[in-house]
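Asks: A structural model of the following input is requested.
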Amino acid sequence: MRLRIVFTIIALFWIILLSRIYHLSVNSNEYYESIAEQNAVKTIYLPPVRGIIFDAKDRPMAINRLGFSILLKPHLNRKNGTLDSEIDEIVRYFPDLNATKLKKEYIKNDSPYNQEFISVVEFIDYDSFLPHFATLSLRENLKVNPTSKRHYPYDNLASHVIGYVGRANQKDMDNDPLTKLTNYIGRSGVERYYNSVLQGSEGSKRIKVNALNEEIEQINFNAPKSKDIKLSIDLELQKFVMDIFDKDAGSVVVMNVHDGAILAAGSFPEYNLNPFVSGISKDEWDKLIKDLDHPFTNKLVNGLYPPGSVVKMGMALAFLDNGMSKNDSFFCSSSYELGGRKFRCWNSYGHGNVNMNTAIRESCDDYFYKASQKIGIDAIAPILERIGFGVKTGVDLPNEFIGTLPSREWKMRKYGKAWFQGETLITSIGQGNFLVTPMQIARHTAMLATGLNVTPHFLKSIDSKDVKFEPKDDIFTDFEKAQLPAIRHAMYEVANHPRGTASRHFTSSTIKVAAKTGTAQVVGISQADKKRIKEEDMAYLQRSHAWMTTYAPYDNPQYVVSMVIEHGGHGGSAAGPKIVEIYKKLIEMGYINLEQSAQKP
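Replies: The predicted structure follows:
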């Protein structure tokens, strides 16, 4: 009985097995054949075309040039000359291309596992390619794809604001998969800050292909999307500012005091953006990085300078906040001695009795030495930080530096050393370890002019939809707001009083300007020197940086113009005439209406 059961089970097993084999090999044969013959569905992802950057008056600052790329079929035979033949054909039409480099690029990307065409020529301009399009596109081993390439029509104009795009590397692709399609990513400026907006989103199309991977039908299509942006920059004003700077190195910011919109901003010297798109040559790169004027550094947010006397308004506000009166005075005898060291005033004859207004107007160092010694760094530093020093401005540029606001805590944290009283003195006149960016000074000046907290910015709109940057009333206390008119009046006298440090440079100005000059030393002065050497007699790289920050019109503030000229010597003489011309241009272009601005001190 048991033997019958075993044989029965074995028989049933073989019957089931044979039935399954019959089903797969005979009954289902037609079914699987039909599947094999059916068309497969393939999804192709489409790269977006990068958005255009416009200036405030719709002039394109960054565009996309149309062109074509050339790809070769994978696994071309290298031994029988097929690969060389195809490359020679390409070079015959475009002799500027290097056949050796094309072949090297092909071999690098060819592998037994790759079934996709291999890109060997990334971009050829539309007009240059078009006469040969028909011939090349008919070659079996070659594929021609339409493409685009980022282009900056004005080369170096506003280069540090616009920034540039560069080829995406593996890290970029890991962080942003879309760059696998676009192959490019924003590297600096607004190109980087607003990369996600400009880059857009991928598109796709689903197609049916046969066994030979040939497209026979499109099922659906989703277009890629990207967005254009408009900046507050006015290229006409930007060009004017660049021409004014001529060969000087430094930075300038022209900003609306009410909302922080920047009309012009330059970091000089500037550099040509276009070579970076495809890859800058070693010689060009070496020339950039070895230039002593540092054209590749965005000095607007990465240039760190001692602020010199342009910090004195903020310092004076800190004094007032801590019990001093604007009428309190000190006698300036040209120097102040502390711990056996003399801290000089710039005026070797002294200023005599000086109050807050006179100290700002005539930039008396001795007043700030003595007042800072009375108040102390512990009371001064927190106020300076609140009004914009040692913190980011929030401007829409990448990698903004915060500078250095020296304090007792800062020194202990950085150096593990105690603070000395002498450091309070040199900090009070914007020297020593005190470092700021030009953007911080521009924002600080706008805050003094309006009493409001503004965010400097370049963005005006995205796809024609305005982006608002509302100022905040959260920076000054009520007491400080009550003190601002006195500080503004002192700034007015800097540019309009006969003894103001900038007055002789504003005699030709058609509007009343509030200003502050600054001379930021880059080398120390020996105690053995009884009188400081003149700036013009010093070697160029030892001359002080020249600062001037302003707003105008004085009675109805509308725009800030802040400027630093590297190794320019004195702020008034180096920057004053340039700033006067910028205000004249603002009036000429209609940004400042003289009829709406009463000329009252």
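
Asks: hey, let's count contacts and neighbours off CA atoms from now on
Replies: Will do.

Asks: those helices in the stretch 101-250 of the chain, which residues are they?
Replies: According to DSSP state H, counting those that start in this stretch, the stretch 101-250 of the chain carries its helices in the segments 126-129, 133-137, 159-162, 170-175, 179-182, 189-193, 195-199, 235-245.

Asks: same deal with the stretch 501-601 of the chain?
Replies: Listed in chain order (using DSSP H, counting those that start in this stretch), the helices of the stretch 501-601 of the chain are 571-588.

Asks: what's the most buried one of the helices of the stretch 101-250 of the chain?
Replies: Neighbour counts averaged per stretch over the helices of the stretch 101-250 of the chain are highest for helix 159-162, at a mean of 26; criterion: mean count of other C-alpha atoms under 10 Å.

Asks: from the chain's centroid, how far away is stretch 251-258?
Replies: 15 Å (C-alpha atoms, centre = their mean, to the nearest Å).

Asks: equivalent analysis for stretch 86-105, please.
Replies: Worked out by C-alpha atoms, centre = their mean, stretch 86-105 lies 37 Å from the chain centre.

Asks: and this one, so I can compare the two:
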Amino acid sequence: MKPERTRSKTFTRRAALLTGAKMALLGGLTARMYYLQVVESERYKMLAEDNRINFRLLAPPRGFIVDRNGDYLAINIQNYQVTLVREQAKDVEEVLARLAQVIDLEEHEIAKVLRETQRRRSFVPITVRDNLTWEEVSRIGVNAPDLPGISIDVGQSRHYPYGPDMAHVVGYVSSVSQEDLSGDPLLELPGFRIGKNGIEKRYDLALRGQGGTSQVEVNALGRVIKEIDRQEGQPGRELKLTLDMRLQQMIAERIKDEKSAAVVVMDAKTGAVRALTSIPAYDPNTFSEGLSTKQWNDLVNNPYSPLTNKAVAGQYAPGSTFKAAVALAALENGISPDHSVFCPGHMRLGDRRFHCWKRYGHGHMELVDALRESCDVWFYDVARRIGVDAIAKAANKLGLGAPTGIDLLGERGGLIPTKQWKRDKRGQPWHAGETLIVGIGQGYVLTTPLQLAVMTARIVNGGKAVSPFLSVDQIDGRDAHERTEQEIPSLNINPDHLRIIMQGMDEVVNSPRGTARRSAIKEPDRAMGGKTGTAQVRRISKAERDTGVRKSEEMEWRLRDHALFVGYAPVHDPRFVVSVIVEHGGGGSSVAAPIASDVLKETQRLFFDEDENAVTPTETGENDANRRTG
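Replies: Now for the predicted structure:
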């Protein structure tokens, strides 16, 4: 009996332990179920819904860019893409080999697709190539039975109808880089492109628009089963520019034979930029389509710098065009317009000679004479008298030495030196001879073609602090360009001083002794005034001066002088200003002035003839014809 009782007790104890363990497990399971179904119910409900319904972002159409007449400068076009789905293709390499027999596929394109197939799920489409021609689309369609997993998608891509003619203003779009990511989910969409240069970059947010959404049903693996709902996004804004495409094309055609040049045309009274051209240029369509390594290297290594917008980022010694600013500085510092200087062809300072461009001199010169014939010695003399700081003050007032604020990125500010600048930057004192060189726009002085246009506008518009702009519409809060002509602040320049300078610039072109007389516009009511400039890029030795300075055509291109001209028209009531630089072009009077003359003739034809036939509101809300007549 005793062993029997012992076994019974042992069994009872084990049964109790087992029952207790079962109860503990059951209690833990119950607690876990309570936690999942009650405490965490909302979380898992959300996860379950996300596994069934997904929201996907849709890229909005990018806003168009148009010129002042509504001519399209940047648009969106249909983009045919060939895509591949790995799970349908089975043998991807074989399918790509067959596709390469139908359309041109480079080895690096095939390699890229093979890499993508390893990174993405088997049902996710992979872009093999985009921007297909209609002929390529047709060939793929005909061969579709032999190309499993291959299909054609239709999207949108950016297109620039005028190509290089507008490249430096409009810019281009390209793929989003890691550095561009800023929290905007649109930037993470495959194939999404943003502005990388020019107006496309400056107003990228406005042009980009707002994304839409697509509500789709998916399975647990993420494969789309069907679309439930779609909310289209808000397209980007259409952006209107002040440019006239007809004038822009005319300028591009006029300077096409030059190796490197820039031209700016601006409304002197409002600051509206009517043309802004820089050559050589590039085709912005290659960037939106996808630039090859070879194409990029060709652009970067081109000695004429096609990627640089020389109109706003090219910095050049202004040469004699700067004499208009020096003349203003002279008048504002007490130099009389009757101040006479005898020019024997040089000026001596200490043991150095500073030469005039005219070897045997101009004789007696006063201010208007010196502007008309571009006498270096007269400007050497007044520069020495008033000093470099006085010149810098007048030049800064006219818009030189600092960015103009135009709505383009990458603008450079040039340089107007002072004594303090040299001490700070070079750690050296200023020398008297450097002042003389500054007086003729050489030495440390650097300006951009756009700055020279602004300088000219401020001289001929009565001393108004006009600033250049490209966008007609108010974008991202920028509304300075909406000021009327009367609201543009004055620079408080004595009008008599401006009148004297303009008289000299008038005679530069319209006097028999003027340096640009051969480029005069013959129609009296559309005559132009201006100032020639020739900027040296090399030092001329004494030995060369003794034997005769070599002509431009006798030297290699990079040793030739820069040719410059700033002008305005019409003389009786200035409305437009132009700035021209031809890199290593030779003389300003022989090369740059004829270009400016043709440009101002065409500008007046386009604007004044239209004004006579139609009443069209301008960017400032006034009628051009009314503004022209006061």
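
Asks: circling back to that earlier point, indicate which one of the helices of the stretch 101-250 of the first structure is closest to residue 65 of the first structure.
Replies: Using C-alpha to C-alpha as the criterion, the shortest distance between residue 65 of the first structure and those is 8.0 Å, found for helix 126-129.

Asks: give me the distance between that closest one and the centre of its chain.
Replies: Helix 126-129 of the first structure sits 33 Å away from the centroid of its parent chain (C-alpha atoms, centre = their mean).

Asks: ok, back up a step: quick one: the helices of the stretch 101-250 of the first structure as a markdown table, columns for distance to residue 448 of the first structure too.
Replies: Shown next, in a markdown table, are these (distance: least, C-alpha to C-alpha, whole Å):
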| stretch | distance to residue 448 of the first structure |
| --- | --- |
| helix 126-129 | 52 |
| helix 133-137 | 61 |
| helix 159-162 | 25 |
| helix 170-175 | 41 |
| helix 179-182 | 43 |
| helix 189-193 | 27 |
| helix 195-199 | 33 |
| helix 235-245 | 24 |
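
Asks: can you map out the helices along the stretch 301-450 of the second structure?
Replies: Applying DSSP H, counting those that start in this stretch to the stretch 301-450 of the second structure gives helices spanning 310-313, 323-332, 367-373, 376-386, 388-397, 419-426, 432-438, 449-460.

Asks: which of those helices sits most buried?
Replies: Comparing the helices of the stretch 301-450 of the second structure on average neighbours per residue, with mean count of other C-alpha under 10 Å, the densest one is helix 449-460 at a mean of 29.

Asks: would you check the span in the first structure matched by that helix?
Replies: With TM-score structural alignment applied, helix 449-460 of the second structure matches the range 438-449 in the first structure.

Asks: cool, and stretch 413-425 of the second structure?
Replies: Under TM-score structural alignment, the counterpart of stretch 413-425 of the second structure in the first structure spans residues 402-414.

Asks: swap in stretch 264-271 of the second structure?
Replies: Mapping stretch 264-271 of the second structure onto the first structure (TM-score structural alignment) gives residues 253-260.

Asks: just to revisit the earlier point, endpoints of the match of stretch 413-425 of the second structure, how far apart?
Replies: Terminal residues of stretch 402-414 of the first structure lie 15 Å apart, using C-alpha to C-alpha, to the nearest Å.

Asks: list the contacts of the most centrally placed residue in the first structure.
Replies: Against the mean C-alpha coordinate of the first structure, by C-alpha atoms, centre = their mean, the closest residue is residue 189 at 2.9 Å. Residues in contact with residue 189 of the first structure (C-alpha atoms under 8 Å, 6 or more residues apart in numbering) are 159, 160, 161, 162, 163, 164, 397, 398.

Asks: just to revisit the earlier point, with the second structure overlaid, report how far the match of helix 449-460 of the second structure is off on average.
Replies: Between stretch 438-449 of the first structure and the corresponding residues of the second structure, superposition yields a mean separation of 0.7 Å, by mean C-alpha distance after the TM-score superposition for the first structure.
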